[in-house]
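Novice: I would like to see how this sequence folds:
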Amino acid sequence: MRQVQGRSKVERSLRDDYDHHNRVISSMPLSCLEIDNGIITRTNPAFLQMSGYDEHEVIGCSPASFFLWQDDTDGSIFTSPSSKPLEGVIREKLGVDIPCHVMINPGDSGIPGDGIWFIEDRREYTSLSSVLKETEYECREQLYLAETIVIRLLPDGTISFANLSASKCFGYDPGTLTGSPVSVLFPPVVTADENPADLFLEVSDSSSSALHIFEHCKKNGGHLWIAWTSRGLYNAENELTGVICVGTDMTEYASNGRERISTRAWRDRILTSTDITPEVFDAVLQACMEIGREGREGKPVGTSFIVGDADEVLKLSRQLILNPFSGHPPELRMVSVPDVREMLKEYALLDGAFVVSGEGLLEAAGRYITVDTSLVSLPKGMGTRHSSVAALTSVTDSVGFVVSESGGKVSIIKKGRIVKVIA
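Specialist: Prediction:
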């Protein structure tokens, strides 16, 4: 009697579990099938509604009667273990193919494909993907025709897209830039030391709010300067798939016909609340760019200039060496004089910073900045020269120019922040 009662209790428990299991599957909004020995033994209303079949048309059939799989040329779709959903289509009763994803919770039989199938209807996703692809084509066409310079790079620096404005700006025929390395757009002095694609990745670094201005070269050898903003493109695994770069030509031509960088569009914002004249700003920038490009006797040189608010700057710094400008008349210390700028290239080899007044008078060279650098926070990769200049500009009304010894980039710093980078 006890054995009979015990068996009845077990049977009742199993029946309750089965009924509970059945209710869960039946009430799920996700389509489900239960497969045993390669045959469908159970389904739920969601699958019947999606496929259009009646229950008696599904139970007892093979899943192959309803499913077609992608990437199953060798029939190994169930024998190859994978945690990813299987992609395929359900052949609906009226003959319509419904795209789907199937996740299989394997059963105890050990037979490949046995278990509970959870089926996701992908019709809406497929429709949205089609709309997005069409939108992408339209955007691509608009970008191609836009006046703004737009290029797209692969992670290795290959140009995968360049619009008409980019081709025209660099002097290439439409379509000929695609497939070329981005290094063709840079002077050799830049590409010798670093991958130009890395320069664009620096622009897309969210830790820097600076607008980067790069020196480029045209197909005919002419120079131009372009202000770039860019963003990295990443896939679902957070892997870089490309960089989209949007630029504005900042080139102007001097009276002698030579190209030079135009600062008019962005200079005034930097000079606000300083005593620096536009002419002095341009002269110091030109000197920094020449030092960064040419160095001294073919060797790279790093240096820094503190411009404006000279009295306060001198109070917060001290001489490392004898001041080479001390005692010289003002006309021999004006940074706007070409011969003086040539002299700066030699003095740039000295340790310490140059101090320039807002009117362009070279007050000192070889100055050691005594301000605490913990006052500022700069993007990764910036050295002590950048930190010292940034700290000094954070407590004075000066503007700092820093020439990096590696790469020759010129960083313009105000109020403790890098506001422009020119490479």
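Novice: only C-alpha atoms for contact and neighbour calcs from this point on.
Specialist: Noted.
Novice: spatially, what comes nearest to residue 119 if we skip its sequence neighbours?
Specialist: residue 102 (4.6 Å; CA to CA, 6 or more residues apart in numbering).
Novice: list the contacts of that neighbour.
Specialist: 85-88, 117-120 (CA atoms under 8 Å, 6 or more residues apart in numbering).
Novice: of all the residues you listed, which comes closest to residue 312?
Specialist: residue 85 (66.4 Å; CA to CA).
Novice: how about this one, so we can line them up?
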Amino acid sequence: YVQIRGRFLLYAIAPILYNIGIIIGILFLQPLFGTNGLAWGVVLGAVLHLGVQTPFMVTNNMLPRLTMPNWRRVYEVVRISIPRTITLTAQQVVVLVMIALASRYVAGSVSAFSFAWNLQSVPLAIIGVSYSVAAFPKLSRLFGNGETEEYKNLILVATRQILFWAIPAVVFIVVLRAQIVRVVLGSGAFDWDATKMTAAILALLALSLVAQGVTVLLVRACYAAGKTKIPLMITAVSSILTIVLAVVSLHLTSRGMVDLTWLADIMRVSGVLSTEVLLIAISYSIGSMVTAALLFIHFERASPPFSRGLFSTFWQSIVSALVAGFATYLALNLITKFVQLDTLFGIGVQGLLAGIVGVCVWTVVLVSLGNKDIVVAWTALQKKLTKTRIEEVRGSIEGV
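Specialist: Now for the predicted structure:
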């Protein structure tokens, strides 16, 4: 209901407060009350999670109250929810299987895969999840009102924005993978071999970032239309494919039928143990791409001109991202001569400066190609800054 009303900030703050409660339990309550302090921290987080949303629910008259059940509506909710629940479960099962397969190899394989998974989840949440969450309430409203053309147009616009941001994100992650991992994780017992392996897995998982972002949106578009069985069937097929690919590829490698030397050389992990874990990341990315492809085919059949509105954004994003990636790579090698890479600060500066160069080149290429999405993004940023300045001026006037 919070999302339907467009209160996305409130929706985002609630889980943050929940985590803050847990952190308080770890830092302050656990030393005082032992293990029970951790439990009370979770309780505190839950109370904060509920408390921040309660005023909104009160003002909108949405607090729970006892009523006579409408069994027909209950049945409809259950009927729609079961396929969605199974779909979410299947996605989590795939991740658990991937981690279980990684656990068969040397110590640190599970950590490397888990760390890489968490890192690639950040841009996915920022790009894919944010657009899909913002679009879902309006998609539901449009479809419910019978405005099918507006419904399709909104899917097209959101998909185009995900492509616009996710494609360069993939390239930047691949080029800057070592710097990202080293800055975020490179301390303590996390040595250089662990950094290289985690960075390689991160790059391979990031290859499916576009597919994952599009999948999140198209799945929610199906849910908005009440079509919960389609994501379930597609997820089931891709989940089975992902697991089979991982198991078969690892089996062939263990039998010596597949040589991973070429892959280790490309990902720069030669000499590092358990390069087989890279196959798990590749299998997951392939499965994610298959999921996105099947969903895309479904929407293409439902509305044939669907892909036409994405072509210009797709090829312009590809070209600009590749050029920006090349510029970022050159900048990395140039900056190496001026910073000390044996320190965390030096690696951070190298990655930051190279990333800035890449973003600047990316912007210039997009503008030269006449990309409309960069204009939309710049206009939105200007409006946001202008609104902020107006509010600051208004606040200062009121203060006087």
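Novice: need the TM-score between these chains.
Specialist: Once the chains are laid over each other, their TM-score by TM-score structural alignment, normalised by the length of the second structure reads 0.25; 167 aligned residues with a CA RMSD of 7.0 Å.
Novice: in a helix, the residue nearest to residue 119 of the first structure, correct?
Specialist: No: in this structure, residue 102 of the first structure is strand, not part of a helix, as judged by DSSP: H, G, I helix; E, B strand; the rest coil.
Novice: separation between it and residue 118 of the first structure?
Specialist: To residue 118 of the first structure, residue 102 of the first structure is 6 Å away according to CA to CA, to the nearest Å.
Novice: likewise residue 14 of the first structure?
Specialist: 23 Å.
Novice: count of residues packed around residue 10 of the first structure?
Specialist: Residues lying near residue 10 of the first structure (other CA atoms under 10 Å) number 12.
Novice: the helix or strand harbouring it packs against which elements?
Specialist: For residue 10 of the first structure, the host element (DSSP states H and E) is helix 2-27. Secondary-structure packing of helix 2-27 of the first structure (3 or more CA pairs under 8 Å, 6 or more residues apart in numbering; DSSP states H and E): helix 45-51.
Novice: quick one: buried residues of the helix it packs on?
Specialist: 45-48, 51 (16 or more other CA atoms under 10 Å).
Novice: picking that back up, so how do I select the buried members of the contacts of residue 102 of the first structure in PyMOL?
Specialist: This is how PyMOL selects the buried members of the contacts of residue 102 of the first structure, with burial counted by 16+ other CA under 10 Å:
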select buried, resi 86+87+88+117+118+119+120
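Novice: with distance to residue 106 of the first structure and secondary structure added, can I get the contacts of residue 102 of the first structure in JSON lines?
Specialist: Formatted as JSON lines, the contacts of residue 102 of the first structure follow (distance: CA to CA, whole Å; DSSP: H, G, I helix; E, B strand; the rest coil):
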{"residue": "85", "distance to residue 106 of the first structure": "13", "secondary structure": "coil"}
{"residue": "86", "distance to residue 106 of the first structure": "13", "secondary structure": "strand"}
{"residue": "87", "distance to residue 106 of the first structure": "17", "secondary structure": "strand"}
{"residue": "88", "distance to residue 106 of the first structure": "18", "secondary structure": "strand"}
{"residue": "117", "distance to residue 106 of the first structure": "9", "secondary structure": "strand"}
{"residue": "118", "distance to residue 106 of the first structure": "11", "secondary structure": "strand"}
{"residue": "119", "distance to residue 106 of the first structure": "14", "secondary structure": "strand"}
{"residue": "120", "distance to residue 106 of the first structure": "17", "secondary structure": "strand"}
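Novice: burial of residue 313 of the second structure, as a residue count?
Specialist: Close neighbours of residue 313 of the second structure, defined as other CA under 10 Å, add up to 19.
Novice: same check on residue 312 of the second structure?
Specialist: 16.
Novice: quick one: it from residue 318 of the second structure, how far?
Specialist: 10 Å.
Novice: next: residue 235 of the second structure.
Specialist: Note on residue 235 of the second structure: its distance to residue 318 of the second structure, by CA to CA, is 27 Å.
Novice: who has more neighbours, these two?
Specialist: residue 235 (26 against 17).
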